[in-house]
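please work out how this folds:
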Amino acid sequence: MTTPAQTDYFGLTIPLMHLMGVIPESIGPGHARTRLPWREDLTNSRGDVHGGTLMSVLDFTLSAAARGNDLQTGMATIDMTTSFISPGNSDLTIEARCLRMGASIAFCEGEIRNVKGELVAKASGSFKIFKRRPGGD
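From the prediction side, this is the model:
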């Protein structure tokens, strides 16, 4: 399993993840883990991490799990279903795994947990697989 530098989003530059403060922790075949430190500017009116933020970090981490087999592969989200279980009111850990990798579509699932290990949200998604062009595009 590879542990990337904090500014490297598993070989990609992703300004939105940088803006949100996502920390990529590990990636390997069919698996990825990221962390999202709680910040007030990521919260809703109740002080919990906003659902849109949770969906964004799940989307990134699920697609990273699919890329874990080949970091030169690109992913585009086809669909993603998210269930919110409890408020995200602490630092959060996002774990994702690739359930199946076909020739053109990957199927992934993942969870967000708080610092107590309690489930905050879970998601499943499908991703179109494509070869990235030289130059990282």
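
drop to CA atoms for contacts and neighbour counts, all remaining ones
Fine.

for A64, the count of nearby residues, please.
With neighbours defined by other CA atoms under 10 Å, the count for A64 comes to 33.

grab the nearest non-local neighbour of it.
Closest residue in space to A64, ignoring its immediate chain neighbours: A32 at 5.9 Å, by CA to CA, 6 or more residues apart in numbering.

what do you get for I94?
Leaving aside its sequence neighbours, I94 sits nearest to I112 (CA to CA, 6+ apart; 4.4 Å).

pretty sure the one you found sits in a strand.
Yes - using DSSP: H, G, I helix; E, B strand; the rest coil, the assignment for I112 is a strand.

ok, longest helix in the chain?
Longest helix in the chain, counting residues (DSSP state H): helix 51-67.

contact partners of it?
Residues outside helix 51-67 that contact it (CA atoms under 8 Å, 6 or more residues apart in numbering): 10, 17, 20, 22, 27-34, 36, 42, 73-77, 80, 82, 84, 94-98, 101, 106-112, 121, 123-125, 127.

now, which of those lie within strands?
Among those, the members falling in strands are 27-28, 31-34, 36, 73-77, 80, 82, 84, 94-98, 101, 106-112, 121, 123-125, 127 (criterion: DSSP state E).

could you also give me the structure for this second sequence? I'd like to compare it with the first:
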Amino acid sequence: MTDLTCAANAPGPDMFPSGRFTFQEFLGLERWIDGDVVRVRLRHRPELMNYIDSFHGGVLMSVLDAAMAGAIRAQMPGCSMVTIDMATHFMGSTRGEINAVGRLLKRTRTLCFCAADIYDEAGELIASATGSFKYRPAAAGAVQPTRE
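Predicted coordinates:
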């Protein structure tokens, strides 16, 4: 299992060689590769909740997007990508920790098609998404993020 942690206080300078503080770090996402999927965990934080004290839908969509992008990076380390589209289905809500699983479904010459699901602490499915991403393979000699 390869760790791809993106928590605000977790990664060292080797994980983000540009020195930038990313949106995923701001959210406090923890990511790791587990076989052919990527898992993403997000713990409860009051500032990420909506007015009924459950995760805001935009936060859930960001977690799904991160899980799918992580699945691409797990298969093609160092590549860059942008989300072209994403279809999201909300089936529930939660206040506690959430866990997502992202999968790369198919890859063409320039596009990747992915899926991701979010589960609550009890293992209930609360959101699902599919997305397409335009990617560019890593340039020769590019700095690759690493994690010990």
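
where does the TM-score land?
TM-score for the superposed pair, counting by TM-score structural alignment, normalised by the length of the first structure: 0.87. Supporting figures: 133 aligned residues with a CA RMSD of 1.9 Å.

in the longest helix of the first structure, which residues are buried?
Using 16 or more other CA atoms under 10 Å as the burial criterion, the residues of helix 51-67 of the first structure that qualify are 51, 53-55, 57-67.

by how much does that helix deviate from the second structure on average?
When the second structure is superposed, helix 51-67 of the first structure averages 0.8 Å from its matched positions, counting by mean CA distance after the TM-score superposition for the first structure.

in the second structure, what residues pair with that helix?
In the comparison with the second structure, helix 51-67 of the first structure aligns to the range 57-73 (TM-score structural alignment).

let me see the contact set for the equivalent of G102 of the second structure over in the first structure.
The criterion is TM-score structural alignment: under it, G102 of the second structure has A96 as its aligned partner in the first structure. Counting by CA under 8 Å, 6+ apart, A96 of the first structure makes contact with H31, A32, R33, L58, T61, L62, A65, C108, E109, G110, E111.

separation between the nearest residue to A96 of the first structure once chain neighbours are set aside and N44 of the first structure?
Excluding its sequence neighbours, the residue lying closest to A96 of the first structure (CA to CA, 6+ apart) is G110, at 3.9 Å. Relative to N44 of the first structure, G110 of the first structure is positioned 22 Å away (CA to CA, to the nearest Å).

looking at these two, which has the bigger crowd around it?
G110 (23 against 13).

my read is that that one contacts K122, right?
Yes - look at G110 of the first structure against K122 with CA atoms under 8 Å: they come within range, at 5.6 Å.

which residue is nearest the centroid of the first structure?
T61 (1.7 Å; CA atoms, centre = their mean).

please report how far it lies from G30 of the first structure.
From T61 of the first structure across to G30 of the first structure, the span is 11 Å (CA to CA).

cool, R39 of the first structure as well?
R39 of the first structure sits 29 Å away from G30 of the first structure when distances are taken as CA to CA.

please say which of those two ends up with more neighbours.
Neighbours were counted for R39 of the first structure and for G30 using other CA under 10 Å; G30 has more, 21 against 15.

pretty sure that one is touching N69, no?
Yes - the pair G30 of the first structure / N69 is scored as a contact, 6.2 Å apart, by CA under 8 Å.

mind giving me the PyMOL select for the contacts of helix 51-67 of the first structure, buried ones only?
To isolate the buried members of these in PyMOL, using 16+ other CA under 10 Å:
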select buried, resi 10+17+20+22+27+28+29+30+31+32+33+34+36+42+73+74+75+77+80+82+84+94+95+96+97+98+101+106+107+108+109+110+111+112+121+123+124+125+127
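
L48 of the second structure -> the first structure?
Alignment note (TM-score structural alignment): L48 of the second structure maps to L42 of the first structure.

any idea how far M20 of the first structure is from the nearest residue to its match once chain neighbours are set aside?
The shortest distance from L42 of the first structure to any residue that is not its chain neighbour, by CA to CA, 6+ apart, is 5.5 Å, and that residue is V49. When CA to CA is applied, the distance between V49 of the first structure and M20 of the first structure equals 11 Å.
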